[in-house]
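# Provide a 3D model corresponding to the input given below.
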Amino acid sequence: MDYGEGDAITKHDWTQWLDERAAAGLIRRLTVAGSPQGPRMRIDGRERLAFCSNDYLGLANDPRLAAAMHAGIDRYGVGAGSAHLINGHFESHDRLEVELADWLGVEDARLFSTGYMANLGVVGALVGRGDTVIADRLNHASLIDAVQLSGARLSRYRHNDLADLEARLERASGERMILTDGVFSMDGDVAPLAELVELAERFDAWLIVDEAHAFGVLGQTGRGSFEAAGLVPGERVLRVGTLGKAFGTAGAFVAGGAEPLEVLLQRARTYLFTTAQPPAVAEASRAALAIVRDEAW
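This next block holds a predicted model:
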């Protein structure tokens, strides 16, 4: 039985589907780490040289982040206990949002529990039925799912093909949104941001850029793919960043203008209806951001 990655599978077919994947060498299996993130790790009881981590700056096991997280636990406890809009938005969350916005030179930033949730939230809050999202074909799975859950029409342009994107923008109906990774995680290439910004402005479209693999890595001071390209994002640009990669902690954020960020506060379901990240994690993220700012090398 030939099932695609997104096809529905009934419970009667599970055994056959799993057997087919195993025969094709496609079964995913967990490995268990027994040491901190680092160039050398203990995986499934054996010492390994690791080439697959997203811990780009080696901060996941930095003692300064550990100390900040310990101090956060001593002050705030372990869990946030609630969603941000109830009583789960702590001083550490608030300060981290302010510091992220200041670092990127934008009006506001909004924390999310994961990068996946940030992408689902920002797309679903800004577009819906009757709108069109034009997305790069090699975008991360979270961006694809975000459009499907939003109810907007998904139009996928050939990877980094500006002519194809422009043609799709011309045919698009409703609110338009261009959706792209800043750095494409599987190939390592970078989106043509200058041209994307020009198209977004010409067609009055949102430009949402997932900077998960760019923040802390690209640009002279680590501010991501826009800094690397020498660009200042305009009013129609929002950037999504994760704290679980170069920053070495967990969670994510969306950064941009005050008005669209206020819309996220009011409408983003992955922000409204989930418990906030532990405030101690936000304290560790603040320490990571300070390191990135102070040690641009």
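# only C-alpha atoms for contact and neighbour calcs from this point on.
Fine.
# Now do the helices in the stretch 51-200 of the chain.
63-76, 91-104, 115-126, 141-150, 162-171, 193-202 (DSSP state H, counting those that start in this stretch).
# helices and strands around the fourth one, which ones?
This points to helix 141-150. With contacts taken as 3 or more C-alpha pairs under 8 Å, 6 or more residues apart in numbering; DSSP states H and E, helix 141-150 sits against helix 115-126, strand 153-157.
# How far away from the center of its chain is the first one?
What it means is helix 115-126. 9 Å (C-alpha atoms, centre = their mean, to the nearest Å).
# Okay, buried residues for stretch 182-202 please.
By 16 or more other C-alpha atoms under 10 Å, the buried positions in stretch 182-202 come out as 182-185, 190-193, 196-197, 199-201.
# That stretch: end-to-end distance?
With C-alpha to C-alpha, to the nearest Å as the measure, stretch 182-202 spans 20 Å from end to end.
# And that stretch, how far out from the chain middle?
So, by C-alpha atoms, centre = their mean, the centroid of stretch 182-202 is 15 Å from its chain's centroid.
# Let's see this one next, to set against the first:
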Amino acid sequence: MASVVKDEGSGYPIALDSFIPDLSAMSYSTLLTQTVLACVIVYVIFSKFNRKPRERELSEEVSNEKEALIASWEPEPLVPETPADHPALNPKYVDGKMTKYVQIDGKEYLNVATTNFLGLVGDERIEATAKKTIMKYGVGSCGPRGFYGTVDVHLDLEKELAEFLGCEEAVLYSYGFATIASAIPAYARRGDVIFVDKGVNFAIQKGVQASRSRIEWFNHNDMDDLERLLEEQAKLDLKDPKKAAKTRRFMVVEGLYYNLGDLCPLPKLLELKWKYKVRIFIDESISFGVLGKTGRGQLGNHFEMFFSLFLSEFFYLSRFCPL
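Here you go, the predicted structure:
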């Protein structure tokens, strides 16, 4: 007799026999196969969760080899040992002021480690003036020049520098590196062309990089190489006059090269400037106060010639840009 139950939702009777297999109709082989298969599945499931890792026992020979390797291993140092004569372990002490000569551990040496080529360090007149200035103004301007860092001595110095160089105005910078590095991108922009000597100092290199202009490097003091590049640019300008009308061309050199110590061939540079209509930057950081009868640098030697822009370093801490 079939078992019947009533569905609570629909109220219709449901026969349970439809869900229970008829075991009487199954053969013994089929029933045995299904029983074995069910047992295998149950065994696999339980053995998976209850499995314990088996410990592998090493043979005595392998164990001895392992111990021998551990005993023979010597770790290498993370850093090499510092020799006893290393300079860091034997510091030298400087006595006195860093002037033309310097005392190190009681011995006198010629000081070639600083840019004191004008001999201003140790000058008693400069030291006395510096003390008076510090007592009056403090040790710094405490702010940028364009905001609240300008005091009367800045303006007086700019006026005197302009008169000394024979130009209309001079702009005083508080940080020497920033003078040429900011002046170049202030004039040159994307789309312009800058012809730069390969021997220029690092500040000029960063300045031309910041301008985003196209940079053409010519061999150091090689005017033939420079003229070749200028001639190539002139041919490009003839092919595209509209673009050439918007493209400005600059040359960047140093009056006295900081890295090499030689002079730029200024007369030839000015000749190429007028021939190819190129503006010129000349960094007189080292030559100012050194070259010329009046100490005006390369500009002082060729004062009758026009410069679009002249850049120079004033002593050691400040630079100025005469316009």
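# before we move on, the earlier item: among the helices of the stretch 51-200 of the first structure, which is the most enclosed?
Of the helices of the stretch 51-200 of the first structure, the one with the most neighbours on average (mean count of other C-alpha atoms under 10 Å) is helix 115-126, at a mean of 24.
# if you line the two up, which stretch of the second structure does that helix fall on?
Aligned by TM-score structural alignment, helix 115-126 of the first structure falls on residues 176-187 of the second structure.
# Give me the mean distance between the matching stretch and the first structure.
Here the mean offset of stretch 176-187 of the second structure against the first structure after fitting is 0.9 Å, by mean C-alpha distance after the TM-score superposition for the first structure.
# Geometric centre of the second structure: which residue is closest?
Nearest residue to the geometric centre of the second structure (C-alpha atoms, centre = their mean): K206, 9.5 Å.
# Show me what it aligns to in the first structure.
So, by TM-score structural alignment, K206 of the second structure is matched to D145.
# Now the element after the helix ranked longest in the second structure, going C-ward?
Using DSSP state H to define each element, the second structure has its longest helix at helix 28-49. Downstream of helix 28-49 of the second structure, the next assigned helix or strand under DSSP states H and E is helix 60-72.
# For that following helix, grab the matching residue range in the first structure.
Taking TM-score structural alignment, helix 60-72 of the second structure hits no residues over in the first structure.
# which helices and strands does the next helix or strand after that helix pack with?
Downstream of helix 60-72 of the second structure, the next assigned helix or strand under DSSP H and E is strand 94-95. Applying 3+ C-alpha pairs under 8 Å, 6+ apart, we find strand 94-95 of the second structure packed against strand 101-104.
# tell me the average deviation of the strand it packs on from the first structure after fitting.
Superposed on the first structure, strand 101-104 of the second structure shows a mean distance to its aligned partners of 2.5 Å (mean C-alpha distance after the TM-score superposition for the first structure).
# Name the residues that touch the helix or strand just after that strand?
Next in sequence after strand 101-104 of the second structure, counting helices and strands by DSSP H and E, comes strand 107-110. Applying C-alpha atoms under 8 Å, 6 or more residues apart in numbering, the contact partners of strand 107-110 of the second structure are 100-103.
# List the buried residues for strand 107-110 of the second structure?
Buried residues in strand 107-110 of the second structure (16+ other C-alpha under 10 Å): none.
# By how much does that strand deviate from the first structure on average?
Averaged out, strand 107-110 of the second structure is 3.4 Å away (mean C-alpha distance after the TM-score superposition for the first structure).
# quick one: whichever residue in the second structure pairs up with D161 of the first structure from K198 of the second structure, how far?
Aligned by TM-score structural alignment, D161 of the first structure pairs with D222 of the second structure. Distance, D222 of the second structure to K198 of the second structure, using C-alpha to C-alpha: 10 Å.
# out of these two, which sits in the busier spot?
Of the pair D222 of the second structure and K198, K198 is the one with more neighbours under other C-alpha atoms under 10 Å, namely 16 against 13.
# Spit out the contact partners of that one.
217-220.
# Kindly recompute the last result at 6 Å.
217, 219-220 (C-alpha atoms under 6 Å, 6 or more residues apart in numbering).
# conserved subset of those in the first structure?
With both residues aligned by TM-score structural alignment, their matches' C-alpha atoms under 6 Å, the contacts of those that the first structure also has are 217, 219-220.
# Can you add neighbour count and distance to F314 of the second structure and give those residues back as TSV?
Formatted as TSV, those follow (neighbours: other C-alpha atoms under 10 Å; distance: C-alpha to C-alpha, whole Å):
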residue	neighbour count	distance to F314 of the second structure
W217	17	27
N219	13	28
H220	16	25
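# ok, the residues you listed vs K131 of the second structure, which is closest?
H220 (42.6 Å; C-alpha to C-alpha).
# The closest one against F195, yeah?
No - using C-alpha atoms under 6 Å, H220 of the second structure is not in contact with F195; the gap is 11.4 Å.
# what span of the first structure lines up against stretch 143-150 of the second structure?
Counting by TM-score structural alignment, stretch 143-150 of the second structure sits on residues 82-89 of the first structure.
# The matching stretch: which residues count as buried?
For stretch 82-89 of the first structure, by 16+ other C-alpha under 10 Å, it's 82-84, 88-89.
# how close does the residue in the second structure that D55 of the first structure lines up against sit to H302 of the second structure?
Here D55 of the first structure is matched to N116 in the second structure, going by TM-score structural alignment. Applying C-alpha to C-alpha, the value for N116 of the second structure to H302 of the second structure is 26 Å.
# of these two, who's got more company?
Neighbours per residue (other C-alpha under 10 Å) separate N116 of the second structure from H302, with N116 holding more: 16 against 13.
# follow-up on the earlier one: report the separation between the match of K206 of the second structure and G128 of the first structure.
13 Å.
# same question, W103 of the first structure
31 Å.
# Tell me the counterpart of G216 of the first structure in the second structure.
By TM-score structural alignment, G216 of the first structure lines up with G289.
# and R214 of the second structure, how many neighbours does it have?
17.
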